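Engineer: The sequence isn't on hand, but the structure is:
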């Protein structure tokens, strides 16, 4: 009688030739592949190397007690889920309890009752198969959850982090900067000329352009920088351990490189777009005491940059310098802070 449709491998660790021969015949008749070891050291070595589906372990071995070998088997991470069936002529309760406490899954008495042994082998192999299915299901579930988590924080169009993830990371990085008294800079960039591309070539072409811009922005980022899409044609660079001067240089480089290289549209057409940038940094810029205020400072700087022309980089005022009128961006971004309107209406 076969023990299962799939080929299974059993490791038998037993120095009794008669018991070994009987178990070998039983397994072979049942269509199960077997490996054998006649001492504990060899059995342990083969178990680790092969990771069998079931281990049949005699309580008495020439080089070590079966309980000791069982403990060493259970100490191996690769063998944690492999069932172990202890076989022994010892019928006393103490031996049985000792085997189960050391990690045995079953205890079978010698001499064997063939029908009982076959039933127990089938039960343990079935249990092993069930555990493997559960393990595979858990892995698939974990991977699916990781994928869902990734999708939840990723902008579908561009592949960079979305506004939701930006809000979370901005708050986290601001708290970290405050705690360790390190600089934190933020650049908000807006595409110049994007509306014209959308109007002239359609939204599909505009989406393709946004994806290309996102790729170029990511290429300019350091491994510690966080690039996010925070609005229709707006992106944010969150820069841990970066002061205002360094952030300004990066913003200027972004603006120059994006503006100097036309982007290729469908059909081979080229579109020239630029970047306007607003820059702010904690603790250098004035009146910033929270993550929201850092965002508002960079957003107001971006608004002034857009008013000044194309390809302009403007930073929020540094602490101790005169600050002009506060402007409100014309952009509305769900979930992101907005500055109070104190300038002229748009």
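Structural biologist: Nice, I can see it. This one's a predicted model, so the numbers in the text were calculated from it and none came from an experiment.
Engineer: okay, CA-based contacts and neighbour counts for the rest of this
Structural biologist: OK.
Engineer: Setting the sequence-adjacent residues aside, check what's closest to residue 197.
Structural biologist: The spatially closest residue to residue 197, leaving aside those adjacent along the chain, is residue 206, at 6.2 Å (C-alpha to C-alpha, 6 or more residues apart in numbering).
Engineer: ok, now residue 258?
Structural biologist: Sequence neighbours aside, residue 274 is the residue nearest to residue 258 in space, at 5.8 Å (criterion: C-alpha to C-alpha, 6+ apart).
Engineer: The one you found and residue 260, how far apart?
Structural biologist: Noted for residue 274: a distance of 8 Å to residue 260, by C-alpha to C-alpha, to the nearest Å.
Engineer: In addition, the following structure is provided for comparison:
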């Protein structure tokens, strides 16, 4: 252990140096408090033995500076019988122990230094354990956050999953009721996805779904929720969004998908990869999550039935036959 001896008497420093080096310490020395403080700032010694009275900076002042720089450093004060009260003052200021000069026995120096060194080691070990525990807790928190994220995300696309979307939609509609706000829902399905899978294989089909998810992510606000509803079906919840704005957003997404150069899209029945979209808005199209989803699903089915690659926000008019 590195140890710093501070005393303005060279003879005393020499005695301490011999005793402490014999005990296995790596000893540095300083002839004044100012010199010791400079040395300590360069190398933060875990143990310091200093005289209480020196020309210039006193041992008490040095103790105060050291504790401000590194509270874990153990400081032993050397004092004479006449200044024993000052030693008590140093203990109250944070010194570990004191030695009375002249020394009754050199073994006493070794004993006090040994105890102080053990205290310094225990303090260092305790701090390391605390830091390890802190790091472990941070790692556990990160792992828990990752697990929570995995629990609400679709493994393929990275969008939110079906369960999370259902919970979010129910909460948002409840909030919309309380504050009398709109909440729109976009329900979409990839047209002829089975044909694409059968023609190009499931890996290419997965790649298509991931690309589509990226298009959805790039077009949503932080308050929106984009999710994979199941298979090739996707949903997008738009808080505080009117039907008109939701239809406009849905049309933008439909157009971007149709323009995306998916591999082999020319072999699809429509000559492109496209989506069919139904749009619903609370409270006009449903007063709760199930009714809103059902309305959007019916519109989606109508788009599928009437040719696909279209956005529908209202049911077609009923005509008399």
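Structural biologist: Good, I have the coordinates. Note that the structure is a prediction, hence the values are computed from the model and not measured.
Engineer: which residues in the first structure form strands?
Structural biologist: Using DSSP state E, the strands of the first structure run over residues 9-13, 33-37, 54-58, 84-88, 106-109, 184-192, 226-229, 234-240, 263-264, 270-271, 274-282, 313-315.
Engineer: one step back: so the residue nearest to residue 197 of the first structure sits right up against residue 200, yeah?
Structural biologist: No - if you go by C-alpha atoms under 8 Å, residue 206 of the first structure and residue 200 don't touch, sitting 9.5 Å apart.
Engineer: Looking at the two, which is more packed in?
Structural biologist: Neighbours were tallied for residue 206 of the first structure and for residue 200 using other C-alpha atoms under 10 Å; the higher tally belongs to residue 206 (20 against 10).
Engineer: and of the strands of the first structure, who's closest to residue 130 of the first structure?
Structural biologist: Smallest distance to residue 130 of the first structure across the strands of the first structure (C-alpha to C-alpha): 13.2 Å, for strand 54-58.
Engineer: Now do the closest one: everything it contacts.
Structural biologist: 9-15, 47, 66, 70, 82-88, 124-125, 128 (C-alpha atoms under 8 Å, 6 or more residues apart in numbering).
Engineer: for stretch 247-260 of the second structure, same thing?
Structural biologist: Around stretch 247-260 of the second structure, the neighbours that count as contacts under C-alpha under 8 Å, 6+ apart are 186, 212, 215-216, 219, 272-277, 279, 309-313.
Engineer: again, 7 Å this time
Structural biologist: The set of residues that contact stretch 247-260 of the second structure without belonging to it, under C-alpha atoms under 7 Å, 6 or more residues apart in numbering, is 186, 272, 273, 274, 275, 279, 311, 313.
Engineer: again with stretch 205-218 of the second structure
Structural biologist: Counting contacts by C-alpha under 7 Å, 6+ apart, the residues outside stretch 205-218 of the second structure that touch it are 156, 157, 159, 196, 197, 226.
Engineer: one more time with 6 Å, if that's ok
Structural biologist: By C-alpha atoms under 6 Å, 6 or more residues apart in numbering, the list of residues contacting stretch 205-218 of the second structure from outside reads 157, 197.
Engineer: compared with the first structure, how much does it deviate?
Structural biologist: With both structures laid over each other, stretch 205-218 of the second structure and its partner residues in the first structure are 1.4 Å apart on average (mean C-alpha distance after the TM-score superposition for the first structure).
Engineer: cool, and stretch 122-133 of the second structure?
Structural biologist: Superposing on the first structure and averaging over aligned pairs (mean C-alpha distance after the TM-score superposition for the first structure), stretch 122-133 of the second structure comes out at 1.5 Å.
Engineer: What is the aligned counterpart of residue 207 of the first structure in the second structure?
Structural biologist: Superposed on the second structure with TM-score structural alignment, residue 207 of the first structure falls opposite residue 206.
Engineer: hmm, back to that, let me have the contacts of stretch 247-260 of the second structure in JSON lines, extended by neighbour count and distance to residue 264 of the second structure.
Structural biologist: Listed next are these as JSON lines, based on neighbours: other C-alpha atoms under 10 Å; distance: C-alpha to C-alpha, whole Å:
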{"residue": "186", "neighbour count": "27", "distance to residue 264 of the second structure": "27"}
{"residue": "272", "neighbour count": "20", "distance to residue 264 of the second structure": "9"}
{"residue": "273", "neighbour count": "26", "distance to residue 264 of the second structure": "9"}
{"residue": "274", "neighbour count": "24", "distance to residue 264 of the second structure": "13"}
{"residue": "275", "neighbour count": "28", "distance to residue 264 of the second structure": "16"}
{"residue": "279", "neighbour count": "30", "distance to residue 264 of the second structure": "29"}
{"residue": "311", "neighbour count": "26", "distance to residue 264 of the second structure": "24"}
{"residue": "313", "neighbour count": "21", "distance to residue 264 of the second structure": "30"}
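Engineer: Tabulate those residues (a markdown table), appending distance to residue 265 of the second structure.
Structural biologist: Output for those, formatted as a markdown table (distance: C-alpha to C-alpha, whole Å):
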| residue | distance to residue 265 of the second structure |
| --- | --- |
| 186 | 24 |
| 272 | 5 |
| 273 | 6 |
| 274 | 9 |
| 275 | 13 |
| 279 | 25 |
| 311 | 20 |
| 313 | 27 |
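Engineer: In the first structure, where's the longest helix?
Structural biologist: Across the first structure, the helix with the greatest residue count (assigned by DSSP state H) is helix 114-152.
Engineer: about what we covered before: wait, the residue nearest to residue 258 of the first structure touches residue 194, no?
Structural biologist: No - with contact taken as C-alpha atoms under 6 Å, residue 274 of the first structure and residue 194 are classed as non-touching, separated by 8.6 Å.
Engineer: show me what contacts the residue nearest to residue 258 of the first structure?
Structural biologist: Counting by C-alpha under 6 Å, 6+ apart, the residues that residue 274 of the first structure touches are 191, 192, 258, 259, 311.
Engineer: List the contacts of residue 185 of the first structure.
Structural biologist: By C-alpha under 6 Å, 6+ apart, the neighbours of residue 185 of the first structure are 239, 242, 280, 281.
Engineer: What about the nearest residue to it once chain neighbours are set aside, how many residues nearby?
Structural biologist: In space, and not counting its chain neighbours, residue 185 of the first structure is closest to residue 281: 4.0 Å by C-alpha to C-alpha, 6+ apart. Other residues near residue 281 of the first structure come to 31 when the count uses other C-alpha under 10 Å.
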